[in-house]
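> next come a sequence and a model predicted from it.
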Amino acid sequence: MTTPTAARPAERLTRLLTTITTVKAPYQAAFFRIGLSTVVLAFLLREWPNRHVLYGNHSALSFDLAQVLIREERTFTVLAWGDGGLWFETVYAVTIAAAVAVLLGWRTRGTSVLLMGGVLSVVNRNTLVGDGGDNVVRIMVIYLVLTRCAQVWSLDARRARRRADLPGHDTTGLLLWAAAVAVLIPLSSYSTPGWSLIFWTLWAVQGLWYAVGLRFPRHEARAALDAAASMLHNCAMLAIAAQVCLIYATAGWYKIQGSRWQEGSALHYALHLDYFTPWPALSGFLAGSTLMVLVLTYLTVMVQVAFPFTLANRRVKNVLLAVMIAEHLGIAVVLGIPFLSLAMVVCDAVFLPTAFLIALGVRCGRLAAWLRALPPWEVRAPREAAF
């Protein structure tokens, strides 16, 4: 018979294992998935008319120079396989399709990997035309692969609810998994060895998941794989949060060292740069107020430096988070850097309260139900003229 004192360590260990093997922040992960894929989709569609000049065969960075840069930086891009227009169009279109699939949460385990490969391929083809937002997106699409971001608000979640009685049967998933070999084989000969190993490992893990699900749908092996995936998800969400804190802390502490930020005039100079004034009247109005420039300059530094230290206090963190989101939206409008700002807003979402996200999901569901309940437009034939 075990004593209460001896049972306490076992209970604590059980609670610890339960905690780390349970998916944390599923709504934050779903919002992160939807937001990040939306940013990627919007970016690719906006650059559609200029895609060949930026990343294609008409880029100022020629194919040969891009090959040299790729080898020196050891980056991954399938656009290094060839400089043909058809190949570039295929990669660009597949990346857009992957962004739509991840946005809807369709086959997210596979489409998130496809999105990662597509984004890295397009952006790494010419890293000299980015504005900082591409760096954030490149990092976050890698983290997205490691999360279980389709637990809620996704087509995968709806399919899982409908097939609760058939956990191992997924013919479409198996066909897509088998078809991935057609891409992985040439990938091994063209990409760097490290990236080939990553993609083959992801493919093998997904195959193991399908095999255990088909053979042992309710066995302990499936539970062990599910627990491992949950732990990986929790680590990825923690890494995303740490990355966001690192970005803000680095930006804030570097600003402190600048004389323009110390005297409170840094924003004044930014508002007078032609590249960052999409709305000259608005920029002139803000730059004309010395007090407003001073307050916004110091507020930016204080918020960025203080944000990582406010995570211990939920109320202060939520207030500062709202200020950070408002600041990024203001930067997107005033300075004309929309994708960097939207990418950071999406990253900030991992700190949003769960209750707020649930309420947001309920309201969106009600709005969708209301839109579906609207009567269709009636097409009426024009009245014949009376003679």
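Done, it's in. Not measured: the values here are computed from a predicted model. Residues are numbered from 1 along each chain as shown.

> only C-alpha atoms from now on, for both contacts and neighbour counts.
Will do.

> just give the nearest non-adjacent residue to L61, would you?
Leaving aside its sequence neighbours, L61 sits nearest to N126 (Cα to Cα, 6 or more residues apart in numbering; 6.7 Å).

> from what I can see the one you found touches L54, true?
Yes. With contact defined as Cα atoms under 8 Å, N126 counts as touching L54 (7.1 Å).

> ok, now which ones touch the residue nearest to L61?
L54, Y55, L61, A66 (Cα atoms under 8 Å, 6 or more residues apart in numbering).

> could you dump those residues into TSV and include neighbour count?
Listed next are the contacts of N126 as TSV, based on neighbours: other Cα atoms under 10 Å:
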residue	neighbour count
L54	22
Y55	26
L61	20
A66	20
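
> filter those down to just the ones in helices.
L54, A66 (DSSP state H).

> out of the contacts of N126, which one sits closest to Q262?
Comparing the contacts of N126 against Q262 with Cα to Cα places L54 closest, at 36.7 Å.

> for comparison:
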Amino acid sequence: MTTWWRGLVGSVQGLRAGIDDWLVGTRHAVRAAAVCRIATGLAVLGLLASNFSTRDMWVGQGSVWAEPARAISSFPELTLLDGVSSDVLTLLYVVTMLAALAFVLGWHAKAANVVTFIGFIAVVGQNPVVGSPGDNLVRLTLLWLLLMRASDHWSLDAARRSRRLAAGKEASREEDALPTWLSAGLHNVGLVALGAQTVLAAMAAGLDKVADRSWQQGTALYSTLQLPESRPFPALSDLLADHRVLLALLTYGVLLSQLFFGPLLLNRYTRRLVIVLAVVVNVLLAVVFAQPWSALSTLGVTLLFVSDRTWERVEDVVLGAAQPVTDWTVERGYDVLDGVDVVRYNVVLPVVDWVRFTILRR
């Protein structure tokens, strides 16, 4: 009994040590977090940019038609822009778009994350009528990304850090603000929370669909394809609506990618299958059903489950394929600089000297 108890205690201690090492030892999925940052920022930027011309109608002074929905809503963000002028709304709208662009590029990503998060809630939350589950996913993703180091790769921040290290300079104030173990711990907590949120959101969406009679009867997607706002490419919509097999496959693909998203992640092979299926389904939803920004935000958190090893291989392939283009661009850039030097020494400087010695000395 004593030996058994010691073995159990040793196993528990080993498990705890392993969890502690995973949690605070190093940051995990940093490339996947960068992909999530880019996709989420693009979703916010695309949503706001595509609706910029109608901002007064859906969130500004022209959105009085949504007052009944605001009156019964208890969300506090409704008061953030209550009664503001069109100029103030436009200013906040543009600032949020610029912050989202900075977030995509990874330029001062933490500050950009905060501004994007607040601005997105303030703008999109003004009209509960036009909101969608994708908006809630975006705001939760932005919240958890605040804890994560999403700009360690594929960002201007990472490029700046690399230049500082190459120049032998010390780390920036931002990097020294927290000890390594705490920074890694916060990142990994945010990663786990965002992953759990993604699984729960997918399964909840799947359960909601199977409880709907239109999904049970297989008519949900067909009915959506008949709506004018869901037909960006009418010929493609008609093609899909007229082929029952394709429509059935897409229906089952949506349900399987949501209902069984969590369980299928537990195995390496089924994980690849469900991620590919989710990517295909969201691309189709973006193209066929005119939901690009919602699909992009969903893709961002879905690709969070792709390992960094895979993203490294993708990075190598992309860089290898892009190298001829980048080499050609650099060579043309040098040619342009050579041309500028020729013009400078053969045209600009002689003219300057002629003006100095001929005209100014008179």
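Arrived safely, thanks for sending. As the structure is a prediction and not an experimental result, all values here were calculated from the model.

> what's the TM-score for these two chains?
The TM-score (TM-score structural alignment, normalised by the length of the second structure) is 0.79; 326 aligned residues with a Cα RMSD of 3.1 Å.

> circling back: identify the farthest-apart pair in the contacts of N126 of the first structure.
That would be L54 and A66, which, of the contacts of N126 of the first structure, are the farthest apart (Cα to Cα) at 12.0 Å.

> measure E263 of the first structure to A326 of the first structure for me?
23 Å (Cα to Cα, to the nearest Å).

> alignment lookup: the residue nearest to L61 of the first structure to the second structure.
Mapped onto the second structure by TM-score structural alignment, N126 of the first structure lines up with N127.

> SS state for that match?
coil (DSSP: H, G, I helix; E, B strand; the rest coil).

> select the longest helix from the second structure.
helix 308-343.

> what's the match for C36 of the second structure in the first structure?
Under TM-score structural alignment, C36 of the second structure pairs with F32 in the first structure.

> now do the contacts for that match.
Neighbours of F32 of the first structure in contact, by Cα under 8 Å, 6+ apart: C149, V346, C347, A349, V350.

> same thing but at 6 Å, please
Residues near F32 of the first structure by Cα atoms under 6 Å, 6 or more residues apart in numbering: V346.

> roughly how far does it sit from A98 of the first structure?
For F32 of the first structure, the distance to A98 of the first structure - Cα to Cα - is 16 Å.

> now do S196 of the first structure
Distance from S196 of the first structure to A98 of the first structure, by Cα to Cα: 20 Å.

> more crowded one of those two?
A98 (28 against 18; other Cα atoms under 10 Å).

> the residue lying closest to the more buried one once chain neighbours are set aside: how many residues sit nearby?
What sits nearest to A98 of the first structure in space, not counting adjacent residues and going by Cα to Cα, 6+ apart, is L115, at 5.2 Å. Applying other Cα under 10 Å, we find 27 residues neighbouring L115 of the first structure.

> cool, and D157 of the second structure?
18.

> shouldn't it be in contact with W107?
Yes. Using Cα atoms under 6 Å, D157 of the second structure makes contact with W107 at a distance of 5.5 Å.

> now which residue in the first structure aligns to L299 of the second structure?
Checking TM-score structural alignment: L299 of the second structure goes with V345.

> what helix or strand is the closest residue in space to its match that isn't next to it in sequence on?
Among residues not flanking V345 of the first structure along the chain, I325 sits closest, at 5.7 Å (Cα to Cα, 6+ apart). Remark: I325 of the first structure resides in helix 314-334, with elements defined by DSSP states H and E.
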